[in-house]
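*Asks:* Quick one, fold the following:
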Amino acid sequence: MTTFKQPHSVLVVIHTRALDVLLLERARHPGLWQSVTGSREGDEAPAVTAHREALEETGIDSTLYLLHDWHIENTYEIFATWRHRYAPDVTHNNERVFSLELPGRIDITLAPEEHRDWCWLPWQEAAERCFSWSNRDAIRLLGANTRRS
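*Replies:* Predicted coordinates for the structure are as follows:
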């Protein structure tokens, strides 16, 4: 039996206090940069998914830092390229947004089957490099909200 991905995922914008944002380049799609993302497994809560995905994709133990649930959910159409991973009738995904604040830039341990490179960029540059509108908008919101604080 084939196990399909659930159409419930997380987006985790990892950033420093100075608002440098970590981006990851997809291994199978060079040139596509993003924050940590991943689908829920089983019946795990969104925060559990966020912690698991951060560890799997970057090696960062997010339990050591401040993970913030933005209580924002984006719904978007799943790209045709990735739709085969979902049940045949699934066309849209619900994505919960989180941020993870680190005191400063750190080195990352990539999951090579998922990502081929990583970089830290100031939030404005990171937003422009993202291929996903929801990722871009989340980074822009991070910058706007932090400047007002």
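*Asks:* From now on I want contacts and neighbour counts done on CA atoms only, so please keep to that.
*Replies:* Noted.
*Asks:* What is the burial count for residue 105?
*Replies:* 18 (other Cα atoms under 10 Å).
*Asks:* residues contacting it?
*Replies:* By Cα atoms under 8 Å, 6 or more residues apart in numbering, the residues touching residue 105 are 16, 20, 120.
*Asks:* Show me the contact partners of stretch 55-65.
*Replies:* By Cα under 8 Å, 6+ apart, stretch 55-65 touches 36, 51, 54, 100, 101, 102, 108, 109, 110, 111, 114, 115.
*Asks:* For that stretch, what is the distance to the chain centroid?
*Replies:* With Cα atoms, centre = their mean, to the nearest Å as the basis, stretch 55-65 stands 12 Å off its chain's centre.
*Asks:* another one to check against the first:
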Amino acid sequence: MAGNKQPVSVLVLLYTAQGRVLLIERADKPGFWQSVTGSKEGQEALLATAWRELGEETGFAAAQGVLHDWAQSSVYEIYPHWRHRYPEGVTHNTEHVFAFELSEESTPRLNAREHTAYVWLDWQEAAQRVFSPSNAVAIRELGRRLSPLS
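*Replies:* Purely as a prediction, here's the structure:
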């Protein structure tokens, strides 16, 4: 049976000015590390989706950091094992990138139904650890943004 998930999502990188990136491990796919992600619900604005997913997946709120809308998006093919969540025939998703800057590494409050572990890594290692190519691209972009000489 087909699902009703919208093929529009956000990717929220959590990072420190020192270039440390928070990754969380998926509960439904052990070994799959990622940044915060989630689909738009109803008519909510993308910024609202980013804030909702950030809170649901990590417990972090506005007082703990600054959320930046990078005004960037990419389209990728939805992995076959997750297509049942979307309407029949939907094979691609548009992902919008946001970044949440924290002043220091903090402990997230994980939703155990979605994520089982977390790790803070230098951005280079984080880009290698994530399973999603679009997540890796966003983390490498973060590295460029943090390194003004590159």
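*Asks:* in structure 2, which of the contacts of residue 105 of structure 1 remain in contact?
*Replies:* Comparing those with structure 2 on both residues aligned by TM-score structural alignment, their matches' Cα atoms under 8 Å, the contacts found in both are 16, 20, 120.
*Asks:* Can you tell me which of the residues you listed is closest to residue 91 of structure 1?
*Replies:* residue 120 (32.1 Å; Cα to Cα).
*Asks:* Which other helices and strands does the longest helix along structure 1 contact?
*Replies:* In structure 1, with assignment by DSSP state H, the single longest helix is helix 133-148. Helix 133-148 of structure 1 is packed against strand 8-16, helix 123-129, with contacts defined by 3 or more Cα pairs under 8 Å, 6 or more residues apart in numbering; DSSP states H and E.
*Asks:* With mean neighbour count and distance to residue 94 of structure 1 as new columns, can the ones you listed be given to me in JSON lines?
*Replies:* Formatted as JSON lines, these follow (neighbours: other Cα atoms under 10 Å; distance: least, Cα to Cα, whole Å):
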{"stretch": "strand 8-16", "mean neighbour count": "24", "distance to residue 94 of structure 1": "5"}
{"stretch": "helix 123-129", "mean neighbour count": "20", "distance to residue 94 of structure 1": "20"}
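*Asks:* Let me have the ones you listed in a markdown table, adding distance to residue 86 of structure 1 as columns.
*Replies:* Below are these laid out as a markdown table (distance: least, Cα to Cα, whole Å):
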| stretch | distance to residue 86 of structure 1 |
| --- | --- |
| strand 8-16 | 11 |
| helix 123-129 | 27 |
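*Asks:* Looking at the ones you listed, spot the one closest to residue 78 of structure 1.
*Replies:* Closest approach to residue 78 of structure 1 among these (Cα to Cα): strand 8-16, 11.2 Å.
*Asks:* After the closest one, which helix or strand is next? Please name it.
*Replies:* For strand 8-16 of structure 1, the succeeding helix or strand toward the C-terminus, using DSSP states H and E, is strand 20-26.
*Asks:* Longest strand in structure 2, by number of residues?
*Replies:* For structure 2, the strand with the greatest residue count under DSSP state E is strand 65-77.
*Asks:* what about residue 78 of structure 1, how many neighbours?
*Replies:* Residue 78 of structure 1 has 16 neighbours, counted by other Cα under 10 Å.
*Asks:* That one and residue 91 touch, don't they?
*Replies:* Yes: Residue 78 of structure 1 is in contact with residue 91 according to Cα atoms under 8 Å; the separation is 5.6 Å.
*Asks:* Can you pull the residues that touch both of those two?
*Replies:* Residues touching both residue 78 of structure 1 and residue 91 by Cα under 8 Å, 6+ apart: none at all.
*Asks:* counterpart of residue 62 of structure 2 in structure 1?
*Replies:* Under the alignment (TM-score structural alignment), residue 62 of structure 2 pairs with residue 62 of structure 1.
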